[in-house]
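> compute the structure for the input listed below.
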Amino acid sequence: MTPTPPARFDHPRFIRLARPGGIEVTFMDWGATWLSCRVPVPGEAPREVLLAHPTPEDHATRGGYLGATVGRYANRIAESRLHRDGVTHALAAHPAGSRHQLHGGPDGFSHRRWQVTQQSDTVVTFSLDSPDGDQGFPGALHLDVVYTLTDAMSMAMEIRATVDAPCPVAPTQHAYFNLDAQPGSVLGHTLQLAASQYLPVDAELLPVDGPQPVAGTGFDFRTAHSIGNDYDHGWLLDAGQPAAVLTSSDGRLSMTLSTTMPALQVYTGGHLGGEPGRDSAPMVRNAGVAMEPGWLADSPNRAEWEQRTCWLEPMDVLIDHIRWCWTVSL
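Predicted coordinates:
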């Protein structure tokens, strides 16, 4: 049985951005959710490259975060605790039955109605205010997320945030991609990652150690090859180059992802099987791959790791970027 949508979920607002001859994207204000991305491919119909549920209500009630803007902190925080300078903050655990927190808690930013504060044919800005203590996080936060069609075949996301008390802030976009004309499993897609290190995790997907070299392991995607297996792991990105290149099974469509954030979580949708898809038919296992720029799992409590801190200080402004660019092979 599909859960009843929250009472505050009504009349979602939809925003369409497009450029002539280029990609066409659709968002809704609930969760600042990226619902659709249609990419023109010569000689065939435009390819819908995002997974989505059949109704907006499904996006509001189901747990896959399809296309949602997630936060305050995307990824997992161990034991739902923040530890810093001798102070511990207790966070709201999520999902139900877990001791840990995932993607900002049970009422994270993916489950909020955002304000549309700017809109044109090629740009939309979503804004959100989160009070002190929201899901256990310290400090009041203001967040703006700007999606821009930068050219016919590219879209950028700018994240801007401020806080009035020290807090880890790491929102991201949680779209699932499938670049095939006839979507099925993405394990036949080709993936390349600019990452020399990955994060080993335990059965609860929390760190067992710090980042380790990918060389000689099944986590080495420095040379492009088929995805092949289930993943829900974080990679620490090498600086100065695009984070990832994903290519469809038929080789016709590729997507390059670039980001200013230090890590990339890659999740191949192992729990998507049976979830209702865009056409209401059940999705297959591994129907899409989520590539989530951000920080490694439990980073707020791992100051010893060699990556930029995720803690935002009062009077500072967080500015981060993600860019997706599609290319077609004739």
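> all contacts plus neighbour counts: C-alpha atoms, from now on.
Will do.
> quick one: distance of the strand or helix carrying Ala60 to the chain centre.
Secondary structure from DSSP states H and E places Ala60 in helix 56-61. In terms of Cα atoms, centre = their mean, to the nearest Å, the centre of helix 56-61 is found 17 Å from the chain centre.
> list the contacts for the closest residue in space to Gln307 that isn't next to it in sequence?
Nearest non-adjacent residue to Gln307, counting by Cα to Cα, 6 or more residues apart in numbering: Pro262, 6.4 Å away. Contacts for Pro262 (Cα atoms under 8 Å, 6 or more residues apart in numbering) come out as 236-237, 293-295, 307-308.
> and which of the residues you listed is nearest Ser98?
Closest approach between the contacts of Pro262 and Ser98, by Cα to Cα: Trp295, at 20.5 Å.
> can you give me the distance of the closest one to His94?
Remark: distance between Trp295 and His94 (Cα to Cα, to the nearest Å) = 18 Å.
> of these two, which one has the most company?
More crowded of Trp295 and His94, by other Cα atoms under 10 Å: Trp295, with 29 against 21.
> name the nearest residue to the more buried one, ignoring sequence neighbours.
That would be Ala263: by Cα to Cα, 6+ apart, it lies 5.0 Å from Trp295.
> let's see this one next to it:
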Amino acid sequence: MTGRQVFGHFPDGRPVESLTLQGGGLTAKLLTMGAIVQDLRLEGVAHPLVLGTPMLEPYFSSMQFFGAIVGRFANRIGGARFTLDGRDYRTNANQQNRHILHGGDDGTWRQLWTLHDQAQDRAELRLALDDGHMGFPGKLSIAVTCALRDKGTLEFDMRATTEAPTPCNLAHHGYFNLDGTADICDHSLQVAASQYLPVDAELIPTGEIAPVDNSRFDFREARLIGAGGIDHNLCLSTEEQPLRCVATLRGQSGVRMDIETNACGLQVYDGSHISGLPGLDGRIYHAHAGIALETQGWPDAPNQPGFPSAILRPGQTYRHRVRYCFSA
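The predicted model follows:
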């Protein structure tokens, strides 16, 4: 049944709503905080397909980023600083007090979005980030449409405009588990990427663009994810492309998810640091409970001239589309 209801409240009393969407054999619950996909079900499958929690509080702390639209710059910017048009900018350093991750402590994932439109199978949420928010220049106006399309498809259409040049890189940060099991180690993954970005000990790209050949980042042929530990960007292209299929995740239960996007990068994180989190249907999530497959621009792009540009300028419209297509 579609509709909306109060899910919880911000510490200052503002209500967070849960929006129920149905279409294409899917039922999704979308929160107005962070545009979070809190739950996702496929008709005929007994378990949820994503990691979520029935309470609001964990989304402020231990489960921050889970299922949210993250930004204004998804992933990391090394040193929490960058230079744009000859001017230096320092941003909120929310990772190890050294780097900025997913837009900072008060990024899009922690914001209360405004519901602009809702139908049975879709909702549009909007958000404005002020000039200087988390240290970024330019007032950024964001609109995200979450829709359930035919044949089990969860689609995000993310748009943004700015009043001054600024880094812009939005991503859906869902964690997926297609089997409803304790971990995703027995899921298989295939990704159309022949290169990846090596990172340093603090997960900041070194600037090298390396071939995946003979490495644990080679998913050109479907293989089991295992528990080896991965939190890296796989390079899909060096510029935005038309919508195309870039990855396939398969569970042992027979559920399959194909990912279509126009983005040039796919961050793969196998959830190795998840520990004791309160999940859906009474589950407790531990290491590798789900895998994040985040289509996006390349991390640290504002500091890496050899990476695809992630700068949005006045008069331009940022647009990022991703479709998660489920079948059983």
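> superposed, what's their TM-score?
Once the chains are overlaid, their TM-score stands at 0.92 when taken by TM-score structural alignment, normalised by the length of structure 2; 316 aligned residues with a Cα RMSD of 1.7 Å.
> show me what the residue nearest to Gln307 of structure 1 aligns to in structure 2.
Matched by TM-score structural alignment, Pro262 of structure 1 corresponds to Cys264 in structure 2.
> pull the number of nearby residues for the residue nearest to Tyr175 of structure 2 when sequence neighbours are not counted.
Once flanking residues are discounted, Tyr175 of structure 2 sits nearest to Ala292: 4.4 Å by Cα to Cα, 6+ apart. When neighbours are defined as other Cα under 10 Å, Ala292 of structure 2 has 23 of them.
> aligned partner of Ala292 of structure 2 in structure 1?
In structure 1, Ala292 of structure 2 lands on Ala290 (TM-score structural alignment).
> wouldn't its match be in contact with Ala175 here?
Yes: assessed by Cα atoms under 8 Å, Ala290 of structure 1 is found in contact with Ala175 at 5.7 Å.
> for the helix or strand harbouring the match of Ala292 of structure 2, the distance to its chain's centre please.
If you go by DSSP H and E, Ala290 of structure 1 is part of strand 289-294. Remark: strand 289-294 of structure 1 is offset 5 Å from the chain centroid, using Cα atoms, centre = their mean.
> neighbouring contacts of that strand?
With Cα under 8 Å, 6+ apart, strand 289-294 of structure 1 has contacts from 74, 170-178, 186, 259, 261-269, 322.
> buried subset of those residues?
74, 170-178, 186, 259, 261-269, 322 (16 or more other Cα atoms under 10 Å).
> now do the same contact list for the residue lying closest to Ser127 of structure 1 once chain neighbours are set aside.
Leaving aside its sequence neighbours, Ser127 of structure 1 sits nearest to Asp144 (Cα to Cα, 6+ apart; 4.4 Å). Residues in contact with Asp144 of structure 1 (Cα under 8 Å, 6+ apart) are 125-128, 159-161.
> inside strands: which ones of the residues you listed?
Counting by DSSP state E, the contacts of Asp144 of structure 1 place 125-128, 159-161 in strands.
> and of the residues you listed, the nearest to Trp30 of structure 1?
Ranked by distance to Trp30 of structure 1 (Cα to Cα), those are led by Phe126 at 10.0 Å.
> what about that closest one, distance to Asp144 of structure 1?
As judged by Cα to Cα, Phe126 of structure 1 and Asp144 of structure 1 stand 6 Å apart.
> same question for Gln182 of structure 1.
Where Asp144 of structure 1 is concerned, Gln182 of structure 1 sits at a distance of 35 Å (Cα to Cα).
> which residue is nearest the centroid of structure 1?
Among the residues of structure 1, the one closest to the centroid is His174, at 2.5 Å (Cα atoms, centre = their mean).
> trace that one over to structure 2, please.
Aligned by TM-score structural alignment, His174 of structure 1 pairs with His173 of structure 2.
> ditto for Tyr198 of structure 1
The alignment partner of Tyr198 of structure 1 in structure 2, by TM-score structural alignment, is Tyr196.
> how many residues are close by that match?
25.
> do the same with Ser194 of structure 2
By other Cα under 10 Å, the burial measure for Ser194 of structure 2, its neighbour count, is 17.
> relative to Ile159 of structure 1, how far out is Arg84 of structure 1?
Arg84 of structure 1 is 24 Å from Ile159 of structure 1, by Cα to Cα.
> for Leu179 of structure 1, same thing?
In terms of Cα to Cα, Leu179 of structure 1 sits 25 Å off from Ile159 of structure 1.
> which other residues reach stretch 68-82 of structure 2?
By Cα under 8 Å, 6+ apart, stretch 68-82 of structure 2 touches 34-37, 88-93, 98-103, 107-109, 167-174, 204, 296, 299-303.
> in structure 1, which residues correspond to that stretch?
Using TM-score structural alignment, the residues of structure 1 aligned to stretch 68-82 of structure 2 are 68-82.
> and the nearest residue to Pro165 of structure 2 once chain neighbours are set aside, what does it touch?
With Cα to Cα, 6+ apart as the criterion, Pro165 of structure 2 has its nearest non-adjacent residue at 4.3 Å, and that residue is Arg313. Each residue near Arg313 of structure 2 by Cα under 8 Å, 6+ apart is listed here: 161-166.
> of all these, which comes closest to Cys245 of structure 2?
For these, the nearest to Cys245 of structure 2 is Thr161 (26.4 Å; Cα to Cα).
> surely that closest one and Leu129 touch.
No: here Thr161 of structure 2 does not reach Leu129: they are 10.6 Å apart, not a contact under Cα under 8 Å.
> any residues in contact with both of these two?
Between them, Thr161 of structure 2 and Leu129 share the contacting residues 140-141, judged by Cα under 8 Å, 6+ apart.
> separation between the residue nearest to Pro165 of structure 2 and Gln296 of structure 2?
Distance of Arg313 of structure 2 to Gln296 of structure 2, given as Cα to Cα: 18 Å.
> repeat that for Leu21 of structure 2.
Distance, Leu21 of structure 2 to Gln296 of structure 2, by Cα to Cα: 24 Å.
> how about His232 of structure 2?
Counting by Cα to Cα, the gap from His232 of structure 2 to Gln296 of structure 2 is 12 Å.
> kindly report the same for Asp85 of structure 2.
23 Å.
> compare neighbour counts for the two and give me the winner.
Gln296 (28 against 7).
> and the strands in the stretch 51-200 of structure 1?
With strands called from DSSP state E, counting those that start in this stretch, the stretch 51-200 of structure 1 shows them at 69-70, 76-77, 81-84, 87-90, 101-102, 115-119, 123-130, 141-151, 154-163, 167-168, 172-173, 176-177, 190-193, 197-198.
> put together CSV for those strands, with distance to Ser248 of structure 1 on each row.
CSV is the format used below for these (distance: least, Cα to Cα, whole Å):
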stretch, distance to Ser248 of structure 1
strand 69-70, 24
strand 76-77, 29
strand 81-84, 39
strand 87-90, 42
strand 101-102, 29
strand 115-119, 32
strand 123-130, 27
strand 141-151, 21
strand 154-163, 17
strand 167-168, 35
strand 172-173, 21
strand 176-177, 10
strand 190-193, 7
strand 197-198, 24
